[in-house]
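Sequence and predicted structure are below.
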Amino acid sequence: MNTAFASPIINVLIFILAFCSIVYELLLAQALSAFLENTVLRYCVTIGLYMFSMGLGALAAEEKYTKHPINTLLSVEILLTLIGGFSLGILHVLNMLYLPRIVFSAAAHILIICIGVLTGFEVPLFFEIVRIKKISSENIVLGVNYFGAFVGTGCFTFVFYPIAGLMATSFFVGFINALAGTSLMILRGLISKEALKPFYRLWTLQVMILVMIGICLFCSDPINEYFMDRYMNAF
């Protein structure tokens, strides 16, 4: 693949993935403020735990995971799409189980940690891609990543939450995340021959998840009504 063509694609992917990750966390913070109350506490703990978990993810991104960085990145996006895109639904299901408050809180914060760790994997993987292929620089990777997170924060605050609501936002951002994962097919020219077969298997799974979350997005209103009825009946 022409590196001049690959560079802008990678930058767009970095932006989108950072955008999605921060929105997932803000979704969880807002949802937890409804389930567990104390909005300031929920946002502070969520963002703090997210940053800490990102550090853990970056530390965990060792050579065995970066040997085939695009394959690993696709695996990460599959998990992020499932955990992040369905995070609000998972919280509602947990709430319907009438778990003790501390158990519910622990499970919710495990979701936050999982998203943070997976997000922490992304930047080292992009570092490896641009380093091996000499496509871009690490400074640009970091800059685009931070900018994507900033835009995601603004969009959640001023567009997603007040207009679309939490459930539709979770499915929409999950859909965008899955779409970004499937778009890694464009970079298949950067993948070694030995890693192509596993990549195609992962890509097929990502497409299936894309379709599934797309259906959920289309049906987000009735899904939201169902969960809100259960939420209100819990009180």
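It's in. Numbers count the residues shown, from 1 in each chain.

From now on I want contacts and neighbour counts done on CA atoms only, so please keep to that.
Fine.

how deep is Gly146 tucked in, by neighbour count?
Just to correct that, residue 146 is Tyr rather than Gly. Neighbours of Tyr146 under the rule other C-alpha atoms under 10 Å: 16.

how many other residues sit next to the closest residue in space to it that isn't next to it in sequence?
In this structure, Tyr146 finds its nearest non-sequential neighbour in Ala18, 7.2 Å apart by C-alpha to C-alpha, 6 or more residues apart in numbering. Ala18 has 23 neighbours, counted by other C-alpha under 10 Å.

wait, Ala18 sits on Asn145?
Yes: taking contacts as C-alpha atoms under 8 Å, Ala18 lies within contact range of Asn145: 5.5 Å.

alright, now check it against this:
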Amino acid sequence: MIEPHAPAPPGVPPTRRGTGGQAGRARLPVRPGTGRFLVLVCVFVCAACGLVYELELVALASYLIGDSITQASVVVSVMVFAMGIGSLAAKRLRGRAAAGFGAIEAALALLGGCSAMAVYAVFAWTGDWGGLWTDGPRHLLVAFSLAIGLLIGAEVPLLMELIQRIRRQDAGGAVADLSAADYVGALVGGLAFPFLLLPWLGQLTSAMLTGAVNAVAGGALVLGLFRGELSRRGRWLMFLTNAVVLGLLATAAVLVDDFERAARQAVYGRDVRVALHTDVQEVVLTGGTRGRPLDLFLDGRPRFSGRDEHRYHEALVHPAMRGPHARVLVLGGGEGLAAREVLRHPGVRRVDVVGPDAGVIRLARTDSALSSLNGHAFDDPRVRVFTADAFAWLRQGPPATAYDVVVADLPDPGITASMKLYSQEFYGLARQVLADDGRLVVHAGPVASRPRVFWTVEATVRAAGFRTTPYSVGGRASSFAAGPDRAAGASRGPRDWGFVLASASASASASASASASTSASAAAANTTPRQRPVAVQAPRPRPRTHTGPFSVAALAAAERRADATRVEGLPPSTLVHPRYGD
């Protein structure tokens, strides 16, 4: 049982009574019940802000570095570790709990509120993360995770001390009250970030707003409820500190649009034409005017470059189109370029395109440069577009009875969000929608730089019951990469594309290995860049027959190139055991 404290000696403030640094009952401007409620409200707000900071760092790590599973694990584990250290360090501040809590909240508001802008600024203006900056983003994010975790960890012990000063109760009851408020606040913060803050305000502004809320909550609690524990000088210092923090956050919020434009130009160059945040990702289009090639970036990753996208899409589509191809399914390819290549073949009666992002599909229809590049494929009456996740769409059952060709034009398997689209279960669903003599072609990432990933894709396709023909097309003219590469520089981009052509029947597999037309040589397919105009211009007439670069000899050479990198004995990737991490 806790004994009441004796009266304080003369000259000792009431809040410093007792022994061992333990404070007595605080003098409050409100009733004790109201004071406890206000402290619990502050716990709720601080917990919500803390989780928003954590999710913000995870989102930044995944966006700037890639491999979201690894980055999320690093950020969360470092923050949890730091929170434990912060809780221990807060023991030294229990004698000055109110002043310590106010200072911690001001520092947390400034660090957490500006973390996103600081990390993105370093990323934008230091260019490629190579050389000296190979591990730069990881180090910077770990530093922010550590500092923010230390401050978050120090909050609860100090709040526990403050709530005990209002009215002493058993430790178990006090912990239960604070834990309840803390967990409910974390729930609200965890839901607010993806469903409210991120879509409406974006990463930078949402972090600043969270910091402002954090500063107001901490300052209001200390200056309003526990001001008796501070000297007059301490109250003014606390007020000015929070005013400076709020002023800095407000200034950053006012300048955030100019900052984003400048940072975007530093990352993508000065010819950014379109930059928008859809419900799925950030979409950036550059070039497409005055003879500059049109480039598309999705969440900072180069999706295609107008310099050489035709070589990728021709290599992806045309080998699979030998044989029946009246009904074609394109999974991914929301920019319309794979559909453009499909429509070059006579006899195509129906093309279904399944893309996850309505914003990209809308740009493919309405942006003059992009619609010109894709040959206005989405205006063709044979093309039907579905906005859906490819995996879920296949599970629900496609409208066509069976497809002659399925083209999987999907992001690289090294991206965590795409791993399920390279699983044995996914290829099993694709097999169910294929006709008996149908073919499946899969973009499987670069071969030379990531052979284990490529051959894991091939092993996974085989495990789903397909006969496979892996092949590789090299000699890129630019840095176009559908994979997880964060830099747009050619020095970072892989120099080849790998594909897996597959069928469920032996006869279809045999014809697939000799697929494509015979009008160009292997050298034209693999070593000679062919430039195409990508500036805004009148729609190019679509040829009635395909005269692309893939000959039988070219495809055979592409098969040999891939086979030279073969890695044997790799297990398939499944939903419960993805195997594409580098």
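Yep, it's here. The structure displayed is predicted, hence computed values, not measured ones.

quick one: TM-score?
The TM-score (TM-score structural alignment, normalised by the length of the first structure) is 0.90; 232 aligned residues with a C-alpha RMSD of 1.9 Å.

if we can go back for a sec, map the residue nearest to Tyr146 of the first structure onto the second structure.
Matched to the second structure by TM-score structural alignment, Ala18 of the first structure sits across from Ala47.

swap in Ser75 of the first structure?
So, by TM-score structural alignment, Ser75 of the first structure is matched to Ala103.

residues touching that match, list them.
Met238 (C-alpha atoms under 8 Å, 6 or more residues apart in numbering).

Tell me the spacing between it and Arg92 of the second structure.
Distance, Ala103 of the second structure to Arg92 of the second structure, using C-alpha to C-alpha, to the nearest Å: 14 Å.

so how far is His92 of the first structure from the most far-flung residue of the first structure relative to its centre?
The centre of the first structure is farthest from one residue, Phe235, which by C-alpha atoms, centre = their mean lies 31.0 Å away. Taking C-alpha to C-alpha as the measure, Phe235 of the first structure falls 14 Å from His92 of the first structure.

Give the residues shared as contacts by these two.
Counting by C-alpha under 8 Å, 6+ apart, nothing touches both Phe235 of the first structure and His92.

So the match of Ala18 of the first structure is in contact with Ala180, correct?
No: taking C-alpha under 8 Å as the definition, Ala47 of the second structure is not a contact partner of Ala180, at 10.6 Å.

on that earlier part again, average offset of the helix or strand containing the residue nearest to Tyr146 of the first structure relative to the second structure?
In this structure, Ala18 of the first structure sits in helix 3-35 according to DSSP states H and E. Compared with the second structure after the fit, helix 3-35 of the first structure shows a mean deviation of 1.1 Å (mean C-alpha distance after the TM-score superposition for the first structure).

Could you list every helix and strand in contact with that helix?
Applying 3 or more C-alpha pairs under 8 Å, 6 or more residues apart in numbering; DSSP states H and E, one finds that helix 3-35 of the first structure makes contact with helix 39-60, helix 69-85, helix 87-96, helix 101-133, helix 138-155, helix 166-182.

any chance of these in JSON lines, with distance to Asp221 of the first structure too?
Putting these into JSON lines (distance: least, C-alpha to C-alpha, whole Å) gives the following:
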{"stretch": "helix 39-60", "distance to Asp221 of the first structure": "25"}
{"stretch": "helix 69-85", "distance to Asp221 of the first structure": "15"}
{"stretch": "helix 87-96", "distance to Asp221 of the first structure": "13"}
{"stretch": "helix 101-133", "distance to Asp221 of the first structure": "23"}
{"stretch": "helix 138-155", "distance to Asp221 of the first structure": "20"}
{"stretch": "helix 166-182", "distance to Asp221 of the first structure": "7"}
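
Quick one, which of these gets closest to Tyr226 of the first structure.
Smallest distance to Tyr226 of the first structure across those (C-alpha to C-alpha): 10.0 Å, for helix 87-96.

From the contact counts, what lies against the closest one?
On the basis of 3+ C-alpha pairs under 8 Å, 6+ apart, helix 87-96 of the first structure makes packing contacts with helix 3-35, helix 101-133, helix 166-182, helix 220-233.

which residue lines up with Gly152 of the first structure in the second structure?
Aligned partner of Gly152 of the first structure by TM-score structural alignment: Gly189.

how close does its match get to Phe226 of the second structure?
Separation of Gly189 of the second structure from Phe226 of the second structure (C-alpha to C-alpha): 26 Å.

Neighbour count for these two, which is higher?
Neighbour count, other C-alpha under 10 Å: between Gly189 of the second structure and Phe226, Gly189 has more, with 26 against 22.

Which residue is the nearest non-sequential neighbour of Leu205 of the first structure?
Ile78 (7.8 Å).

Verify the stated contact: that neighbour with Gln206.
Yes: counting by C-alpha under 8 Å, Ile78 of the first structure does reach Gln206; the two are 5.9 Å apart.

Would you mind listing the residues touching both of those two?
The contact lists of Ile78 of the first structure and Gln206 share 178, 181, where a contact means C-alpha under 8 Å, 6+ apart.

Where does stretch 202-215 of the first structure end up in the second structure?
Against the second structure, stretch 202-215 of the first structure falls on residues 238-251 (TM-score structural alignment).

and if you look at stretch 44-53 of the first structure?
With TM-score structural alignment as the criterion, stretch 44-53 of the first structure aligns to 73-82.
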